[in-house]
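**Q** Predicted model follows, preceded by the sequence.
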Amino acid sequence: MELDIRKWKHVFKLDPDRTLSDEALEKVCQSGTDAIMVGGSSGVTFDNTVDLLSRIRRFAVNCVLEISVAEAIVPGFDLYLIPVVLNTSDGQWITGFHQQAIREYGAMIDWDTVIPEGYIIMNEQSTVAAVTGADSSLDDKDLAAYARMADKLFRFPVVYIEYSGRFGNIDLVKKASQVLEEARLFYGGGIDGPDKARLAAECADTIVVGNIIYDDLEAALATVEAVKS
């Protein structure tokens, strides 16, 4: 298993608050994806996170936790992705919750497993936009500026453009990708099959496939070969 995120092209994202059969989970974990990301915008708890992790650990696949609430931090993941929402005026999602978690758990954190993400939320109708108060009305210059800020000012290793349930404006994403020099660009949102997977992969280094797993498993599985073949 390749744990270097700089080499990942495809990631499946599973929500601890949603139901997936053992058979479906096995297909996802053995699909050839580079990693399974665990996370969600609501309903994520310690119990449902640890349950999902224990099921995934039956398979030889990288498993990372994208932390949305400190109460759901579970030991045993390969990496921990920490979103820093760039396009919100609510400081809780930039440094507030992070400071509180580090105050509580800082002495126990293995910092070699922690990866901060410069997170840009682009779907104003999504749950994550409502929860974080993100301003998603960004034009190409706004988005590129956030991407460059994450890359050059804050030196985040990952810039994550999240359309959360809706397929994004690929031209905007492409312009953001063009200003990045060091950070890896993750794209997530609305990838419902191989065609959109290929489109997203043309401008993003890593695509994240989520909701379609629960709606059309075979279409989800087809996205792996689409970007890795």
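**A** Right, received. Where do you want to start? Numbering: from 1, shown residues only.
**Q** only C-alpha atoms for contact and neighbour calcs from this point on.
**A** Will do.
**Q** residues making contact with stretch 166-173?
**A** 122-123, 139-140, 143, 161, 189-191, 199-200, 203-204 (C-alpha atoms under 8 Å, 6 or more residues apart in numbering).
**Q** between those, which is nearest residue 113?
**A** Taking C-alpha to C-alpha as the measure, residue 113 sits nearest to residue 161 out of the contacts of stretch 166-173, at 21.6 Å.
**Q** adding another structure so you can compare the two:
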Amino acid sequence: MPLDWRDISHVTKVDPAEELPRDLDILGGTDLVIVGGSDGVTQENSLDVIRRIKSRFPELPVFQEPYSSSHVSTATVDASDYLAVPAVYNGDRENFVTKHVEFFTEIGTKPEEIVGSGVPVVGELIASRGREAVAEVSENVVGEGYVIQNLDSKAAAVSGVERTYSPDEVAGAALATESFYGFPIFYIEYSGTYGGTADVEAAAQYLDETVLLYGGGITSQRQTEEILDAGADAVVVGDCFHDDPERFRDTLP
């Protein structure tokens, strides 16, 4: 589906391994949903969450953000609008280069060579739809330049992040994202801790075409507006969606 980022200022991050709020109507105020996580995430629970959200809000854009290619299946590709694949700049090689090369290597591999591979989507898609499936999958992949700024977070641990970036380095990563890598999204992730505006202000000055997302510790409309005023295109709200739906409502702009 075509996506106009000018209409998006509030993004909800949904962890398929966590319980959903009883009333999914609270998603009526958000502009986009990202489904993804690390612990306890599977193809099955990812698909279930995507389908439940889409059945309630068919026009709401849904990205699947798989930490591992094993979270992806033919069904999740069909059910979601895009696959958002993070490239963690301050992570280890596995989370910037290795897994992306492996992902696209498997996409381009003949089905008989990848039986039992970590990307079950590939064999099924190519076998059922022919070689054009390779182009189809690639078209739906969205690259995200990623900086993780909370060393105590699970995201940092699983991505091999050993140090955070200074605002100047965040600005450099933003510039590289748009000018060198050409990723459509640059994501500053504080993972449950509110990081303030310094990194957002540093990154925003170098981004014209690339969308700037900030996630981490957003629990109020005031914080949402503060981050947007600093130059972010959208805030990403995750923890309080699962833990405190009433507080989640307060984050809506």
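**A** That came in fine, so what should we check first? Just so we're clear, the structure is a prediction, and the values are computed from it rather than from any experiment.
**Q** Report the central residue of structure 2.
**A** With distances taken as C-alpha atoms, centre = their mean, residue 65 lies nearest the centre of structure 2, 4.4 Å away.
**Q** So what's the gap between stretch 124-143 of structure 2 and the chain middle?
**A** For stretch 124-143 of structure 2, the distance between its averaged C-alpha position and the chain's averaged C-alpha position is 20 Å (C-alpha atoms, centre = their mean, to the nearest Å).
**Q** Hmm, I typed the wrong one, I wanted stretch 37-54 of structure 2.
**A** Per C-alpha atoms, centre = their mean, the centroid offset for stretch 37-54 of structure 2 relative to its chain is 13 Å.
**Q** go on, stretch 205-222 of structure 1?
**A** Between the centre of stretch 205-222 of structure 1 and the centre of its host chain there is 13 Å, according to C-alpha atoms, centre = their mean.
**Q** Stretch 67-74 of structure 1 now?
**A** From the chain centre to the centre of stretch 67-74 of structure 1 is a distance of 14 Å (C-alpha atoms, centre = their mean).
**Q** Work out the gap between the longest helix seen in structure 2 and the centre of the chain.
**A** Looking across structure 2 with DSSP state H, the single longest helix is helix 43-56. How far helix 43-56 of structure 2 lies from its chain's middle: 16 Å, per C-alpha atoms, centre = their mean.
**Q** Looking at the contacts of stretch 166-173 of structure 1, which is nearest residue 223 of structure 1?
**A** For residue 223 of structure 1, the nearest member of the contacts of stretch 166-173 of structure 1 is residue 191. The distance, counting by C-alpha to C-alpha, is 8.3 Å.
**Q** rewinding a little: contact partners for the residue nearest to the centre of structure 2?
**A** Each residue near residue 65 of structure 2 by C-alpha under 8 Å, 6+ apart is listed here: 34, 35, 36, 37, 83, 84, 85, 86.
**Q** now residue 174 of structure 1
**A** Counting by C-alpha under 8 Å, 6+ apart, residue 174 of structure 1 touches 203, 204.
**Q** cool, and residue 27 of structure 1?
**A** Applying C-alpha under 8 Å, 6+ apart as the definition, the contact partners of residue 27 of structure 1 turn out to be residue 221.
**Q** Would you state the strands of the stretch 1-150 of structure 2 in chain order?
**A** If DSSP state E, counting those that start in this stretch is used as the criterion, the strands of the stretch 1-150 of structure 2 fall at 10-14, 32-35, 62-64, 82-88, 141-148.
**Q** how about stretch 39-58 of structure 1, aligned to which bit of structure 2?
**A** Using TM-score structural alignment, stretch 39-58 of structure 1 corresponds to residues 36-55 of structure 2.
**Q** hmm, who's touching the matching stretch?
**A** Surrounding stretch 36-55 of structure 2, the residues in contact under the criterion C-alpha under 8 Å, 6+ apart are 13-17, 24, 35, 60, 62, 64-68, 70-73, 75-76, 79-80, 155, 158.
**Q** Also stretch 104-122 of structure 1?
**A** Residues from elsewhere that reach stretch 104-122 of structure 1, judged by C-alpha under 8 Å, 6+ apart: 78-87, 128-129, 134-138, 146-147, 150, 156-164, 168.
**Q** Which among those count as buried?
**A** Neighbour-count burial within those applies to 79-87, 128-129, 134-136, 146-147, 150, 156-164, 168; the criterion is 16 or more other C-alpha atoms under 10 Å.
**Q** Quick one: mark the members of the residues you listed that sit in helices.
**A** Judged by DSSP H, the subset of these located in helices is 128, 129, 146, 147.
**Q** Quick one: those as TSV, columns for distance to residue 50 of structure 1 too.
**A** Supplementary listing: those in TSV, determined by distance: C-alpha to C-alpha, whole Å:
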residue	distance to residue 50 of structure 1
128	22
129	26
146	33
147	32
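**Q** Check these against residue 3 of structure 1 and report the nearest one.
**A** Nearest to residue 3 of structure 1 among these, with distances taken as C-alpha to C-alpha, is residue 147, at 23.8 Å.
**Q** Aligned to the closest one, what sits in structure 2?
**A** Alignment note: residue 147 of structure 1 maps to residue 174 in structure 2; criterion TM-score structural alignment.
**Q** Now do the match of stretch 39-58 of structure 1: distance to the chain's middle.
**A** 13 Å.
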